[in-house]
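K.L.:
Could you look at this predicted model? Sequence included:
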Amino acid sequence: MILDFYNPPLALLASSSKEGLELGGSKLIVSIDEDRNLYSEGHIYTEMSWAEFYKEEGLEDIINNFTQKEFESISDDSEALVDSISKIIYKIIKKKRLFYGIFDFEVDAFLNENTIIPGLEIPPKIINTLMAAHRSTRDKILFPKILRDEGDQTKVQIKFFGDKKDRLIFSGSTLEELANQLRVVRGFATGIVCTTQILANFYILNDNIIFKEDDERKLYLDVENIQLIEEGIKNEILTPINWFRIDLGINALETLNLWDEIRKNDKLQLAIAEYDHYLLEMIFEEFEKLGTGQQIGYNINDDFAQMSQQERKQVLKDISYAIKILHENVKEK
C-alpha cells in the first residue's frame, strides 16, 4: 500500500553531492486520516546542517565545516512541549484525524546504526554497503527528487516493507477501525529509508509493537529486508537516505525525554482525556451502527468489546465528567 505523507521533514529528503552532505535529524508528531494519508503535525526537534568537504585531493571525504540550515527544538522545554502537544491533539480532533505516532529520522550517512536502534546489531558488511552506496550516489549526484507540490502543501509517497509491515498499516478500512487499534497499540518500528525515483521506501529491520500487554516483544533483524536493500542498491534502484524510528499511537508520548515531568500537567491531561473521549465515542458509535457488539478488525480492546451498551455509555459519561474537572482545574490556574 502506497501512502501520501504531507509536509514531510527535511530529514526525509536529505541529499548530498561531491561538495558535501546533509546531516541531522527530525522528531515529529504525525497524524493519519481515514484514507491512510499521513500528516506532519509539528516538530519536537529538527536540525539539519550542510557538512562541506575539503577540496584538497585526498581529503574529499573529510568534513571541513558545518553550516546550520534548520534548527527548532522544544524537546527540553516542558512548557513549550505541553503547549505544542496540546494544540496538536486538538487540531487532530478538529480535522477528524488520529494520532498516528512520533517519527524520528536520523541522517548520518549511515555511520552509526545505534543512533535510533539501540542494541540492534547490523552486520558490518551491511553498514559498509550502505555507506558505499551513499558515497556513490552523492558522487554521481543521483539523489531522487521525490517531493511533490499539492496545493498549499508538499507531499512524498511512502511504502512500508517487511514481514511485520501490517503492524504499521493496520487492518480495516474505516477511521473507527484505525482508532480502535491506535488506542491500544504500543511499541516502535525501526529501519532504513531508501528512495526510488518516485517513492520513499521504509524498510523495517526490527519492531517491538504489541496490541496486548501479554504479546511477546522480541528483538530481531529482518534479513529478507536487508537482502532487498542490498539488491536494490546493487541494481541502482535504491538510494539509502536515513535511519527511521516510528513510535505508534498516543502512547508514543511516553518516549519523550521530559515525559515524567509533563505527564501530570493539567493542560496536557485535559487534551489527552479529550482525545481518549473522541476515540471511545467514535468506536462506540461504530458498535451502535453495527448493532451486534461484534469485534471491529482484529484488535478491539477486550474489556470495551465485552461491555453492554449501558456500560459503554457509562464509560463515556465518566470520561466526560473527568474532562469537566480537568477544565475547572485549568481555569483555576
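P.N.:
That came through, no problem. Computed from a predicted model, the values in this text were never measured in an experiment.
K.L.:
Going by C-alpha atoms from here, please, whenever you check contacts or count neighbours.
P.N.:
Noted.
K.L.:
which SS class is the most far-flung residue of the chain relative to its centre?
P.N.:
Farthest-out residue of the chain from its mean C-alpha position, per C-alpha atoms, centre = their mean: E57, at 40.8 Å. Here E57 is recorded as coil under DSSP: H, G, I helix; E, B strand; the rest coil.
K.L.:
Kindly report the same for the one 4 residues further on.
P.N.:
Secondary structure for D61, judged by three-state DSSP, is coil.
K.L.:
Use this one as the comparison:
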Amino acid sequence: MSLEFYNPPLRIFSSSSTKKGVEIGGAKSIISIDSEHNFYNEGNIYTEMSWAAFYEEEGLEDSIDTFTTTEYDSIREDPEALVDTIVKTIYQIINNRKIFYGIADFEVDAFLDANTTVIPGLKLDYEIINKLLEAHKRSREKDLFPKIISDSHDIKKIKIEFQGTKKANVHIMGSKLEDLINKLRLAKGFAVGIVCTSRNAANMYIMSDNIVFSKDEIAEVYIDDENIKVIEYGIKKKLLFPISWFRIDIGIRSLETLEFWDQIKDSPDLNKAFGHYERYINALVYKKFKSQAESQKIGTDSEDDFYKMSPKERKKALKDMEKAIEFLDKEYKE
C-alpha cells in the first residue's frame, strides 16, 4: 500500500551527477502523519549536500577525489533553535490534527562508502555494496529517481511504500487517527534500510529494526535477510534502483536521539508543548475507547472525570483503557 510523502527533502530523492562527479549528502527531518498514514515533513533539523568530484585517472573514475559543500543548513547543534523548531512543530501538528510520527534520516552517498552513518554497525558484504554502487550509477545515468508531484496547492510530494517482513512496525495499521496514536504513543525504536525507486515511487526496504510499542517490551535488533535477498534480486533484474540509506526513529521519544537532547529536555517551553500534545493524544485515545464502549453498550459518562484527573491518574486510566480496547476488539471480532 503506497503512501504520500509531502515536502520530502527533494535533493535526497533527486540528486544529480555527471561523469565528473555526483551529489551526496543527507537530511534529518521531523515527520508527522495524518489519519491515512501519509508522511509530512514538518521541518528539517539539518540538510547537507556536497559535490563529490571523481578522479580523472583511468580506472578511478568512480572514486571520489574532492568534496565541495554546496548546501548546508543545520540547527542540530543549536539548543535554542532546536527548542523553537520542536515547539513550533508540536503546535503545528496539534492544530492540523496530525500525529508526531518521528525523525527520519536520509543519507545519499551513492553507495561509495560501505560504512554508512545511518546504519551504524551494519556490515554488508562488499559484493552487495558493489551491486548497490553499480545500480545507483544506472539510476543516475537514466534519471530513475522517484517522480516528484505537485498538488493543486503546489505542495511537492512523492509516493512511498514500505517493504519488509516487519513493515507493520513502521506502516502502522488503523483507519482513524485515534487508532494510530494508540500504537504510537508508547512506541520507541528505529528502522533502517535502503530507499529504492520502482515505478516512479520510493520503496523503503527495511533491513533491520528494533521498534517496540510497550514500555515493558524489550527491543531486539534483527536483520531482515529475506528483504535483503529481495533487494539483491530486484537490482539484478533491473527492477529496483537504489537511491539512499534511511533511518526512521518513531514516536515522540525519537527526540531523545537528538545530539543535544540532554541540554534541551528541561526547557519550560518544550515541556509546556509536550503537555499540550499529551492532552491532545489522551483525548484521541479516550475517543477510541468511548466509541468502542458505546458500540458494546457500556456506559461512558466519565469524560468529565477523565479530564479532571491528575496526569498520574490519567496515565493509569489510559493504561486501563488500552486493556479495555484490546478486550473490546477481541469481543467485536468474535
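P.N.:
Received, thanks. Note that the structure is a prediction, hence the values are computed from the model and not measured.
K.L.:
rewinding a little: distance of the residue farthest from the centre of the first structure from D139 of the first structure?
P.N.:
15 Å (C-alpha to C-alpha, to the nearest Å).
K.L.:
what do you get for K155 of the first structure?
P.N.:
In terms of C-alpha to C-alpha, K155 of the first structure sits 26 Å off from D139 of the first structure.
K.L.:
So these two - more neighbours on which side?
P.N.:
K155 (21 against 15; other C-alpha atoms under 10 Å).
K.L.:
Please pull up the equivalent of that one in the second structure.
P.N.:
In the second structure, the residue paired with K155 of the first structure is K157, using TM-score structural alignment.
K.L.:
Could you double-check that that match sits in contact with P146?
P.N.:
No: the criterion here is C-alpha atoms under 8 Å, and K157 of the second structure misses it with P146 at 9.9 Å.
K.L.:
Walking through the stretch 151-300 of the second structure, point out its strands one by one.
P.N.:
Ranges of strands within the stretch 151-300 of the second structure are 156-163, 190-198, 201-209, 222-223, 241-250, based on DSSP state E, counting those that start in this stretch.
K.L.:
most neighbours per residue, which of the ones you listed?
P.N.:
strand 241-250 (a mean of 27; mean count of other C-alpha atoms under 10 Å).
K.L.:
neighbouring contacts of it?
P.N.:
Under the contact criterion C-alpha atoms under 8 Å, 6 or more residues apart in numbering, strand 241-250 of the second structure has outside partners 12-13, 101-111, 116, 118-119, 132, 135-136, 138-139, 144-145, 170, 184, 187-198, 204, 211, 235.
K.L.:
what's the mean deviation for it versus the first structure?
P.N.:
Compared with the first structure after fitting, strand 241-250 of the second structure has a mean deviation of 0.6 Å; criterion: mean C-alpha distance after the TM-score superposition for the first structure.
K.L.:
and the residue nearest to the match of K155 of the first structure when sequence neighbours are not counted, what does it touch?
P.N.:
Setting aside the residues directly before and after it, K157 of the second structure is nearest to Y6 in space (C-alpha to C-alpha, 6 or more residues apart in numbering), at 4.3 Å. Applying C-alpha under 8 Å, 6+ apart to Y6 of the second structure gives the contacts N38, F39, Y40, N41, I155, K156, K157, I158.
K.L.:
a markdown table for those residues, including distance to I31 of the second structure?
P.N.:
Output for the contacts of Y6 of the second structure, formatted as a markdown table (distance: C-alpha to C-alpha, whole Å):
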| residue | distance to I31 of the second structure |
| --- | --- |
| N38 | 10 |
| F39 | 6 |
| Y40 | 6 |
| N41 | 5 |
| I155 | 16 |
| K156 | 15 |
| K157 | 13 |
| I158 | 14 |
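K.L.:
For the stretch 1-150 of the first structure, which segments count as strands?
P.N.:
2-6, 20-32, 38-53, 63-73, 98-107, 148-150.
K.L.:
Count the residues that sit near the counterpart of V170 of the second structure in the first structure.
P.N.:
Aligning on TM-score structural alignment places V170 of the second structure opposite L168 in the first structure. Per other C-alpha under 10 Å, the neighbour tally for L168 of the first structure reads 19.
K.L.:
quick one: L168 of the first structure and V156 of the first structure, what's the gap?
P.N.:
L168 of the first structure is 17 Å from V156 of the first structure, by C-alpha to C-alpha.
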